[in-house]
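Chemist: Sequence and predicted structure are below.
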Amino acid sequence: MNLILVLSKMTFPVSEEITPQVERLLNVITQEHDRQELQELLGLADRENFRKNYLQPAIDAELIEMTIPDKPKSSKQLYRLTEKGKQIK
């Protein structure tokens, strides 16, 4: 019983520093979004810059996740906050 109680109150420490770009990305995510929608919310036109400086670092830090992780290039791919990402936001 105590173990379950402890796990339900568990927090996720952030060991890596969050870049300003990742912080901006976390702040615009309100639900599940596709890549294009996230870029538009951030006012970014360059797809590669978005992927390299915003999306991939947030995924690597486990702050956001893909809805179809086994098909990262799917046209139906959406992104959402993880529990860790929700705590930081």
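Modeler: Noted; the coordinates are in hand.
Chemist: contacts and neighbour counts: CA atoms only from here.
Modeler: Fine.
Chemist: Need the residue closest to the centroid of this protein.
Modeler: By C-alpha atoms, centre = their mean, the chain has its centre lying nearest to residue 64, at 2.0 Å.
Chemist: Not counting its neighbours along the chain, what's nearest it?
Modeler: residue 81 (4.3 Å; C-alpha to C-alpha, 6 or more residues apart in numbering).
Chemist: putting a second one here so we can go through both:
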Amino acid sequence: MNHATEQVTEQVTEQVSRLLVVLSGEELGTKELLERLQLKHRPTFVYDYLQPALAAGVIEMTQPEFPRSPIQKYRLTRLGVVLVVGQ
């Protein structure tokens, strides 16, 4: 693991770790992610899971030019894959 990966690993919360595992090998939308994470409160998902994962660069949007698109999905970045494999 390189230094940048180690730094991100230290910053990844339990919530972000759960999100990474759920996204492993798939592209999923918000509704699917809420269901798989067994969450009902969308703001909690956005602030505790989605935004920190995007900020850490471990997930990315499939439609970055349209962040609020109804067909928006999320997938792991290379860094996200490295973190999931390392768990």
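Modeler: The structure has been received and is ready for your questions. Computed from a prediction, not measured in an experiment: that's the story for all the values here.
Chemist: After superposing, what score do the chains get?
Modeler: Remark: TM-score between the superposed chains equals 0.86 [TM-score structural alignment, normalised by the length of the second structure]; 80 aligned residues with a C-alpha RMSD of 1.5 Å.
Chemist: Give me the aligned partner of the residue nearest to residue 64 of the first structure over in the second structure.
Modeler: The equivalent of residue 81 of the first structure in the second structure is residue 76 (alignment by TM-score structural alignment).
Chemist: Make sure its match is actually in contact with residue 21.
Modeler: No - counting by C-alpha atoms under 8 Å, residue 76 of the second structure sits too far from residue 21 to count as a contact (9.5 Å).
Chemist: Could you check which of the two has the larger neighbour count?
Modeler: Just comparing residue 76 of the second structure and residue 21: by other C-alpha atoms under 10 Å the higher neighbour count belongs to residue 76, 26 against 18.
Chemist: follow-up on the earlier one: any idea how far the residue nearest to residue 64 of the first structure lies from residue 58 of the first structure?
Modeler: Separation of residue 81 of the first structure from residue 58 of the first structure (C-alpha to C-alpha, to the nearest Å): 9 Å.
Chemist: just the strands in the second structure please.
Modeler: 59-61, 74-76 (DSSP state E).
Chemist: out of the ones you listed, nearest to residue 34 of the second structure?
Modeler: Closest of the strands of the second structure to residue 34 of the second structure is strand 74-76, at 12.3 Å (criterion: C-alpha to C-alpha).
Chemist: so what secondary structure elements neighbour that closest one?
Modeler: Helices and strands touching strand 74-76 of the second structure, by 3 or more C-alpha pairs under 8 Å, 6 or more residues apart in numbering; DSSP states H and E, are helix 14-23, strand 59-61.
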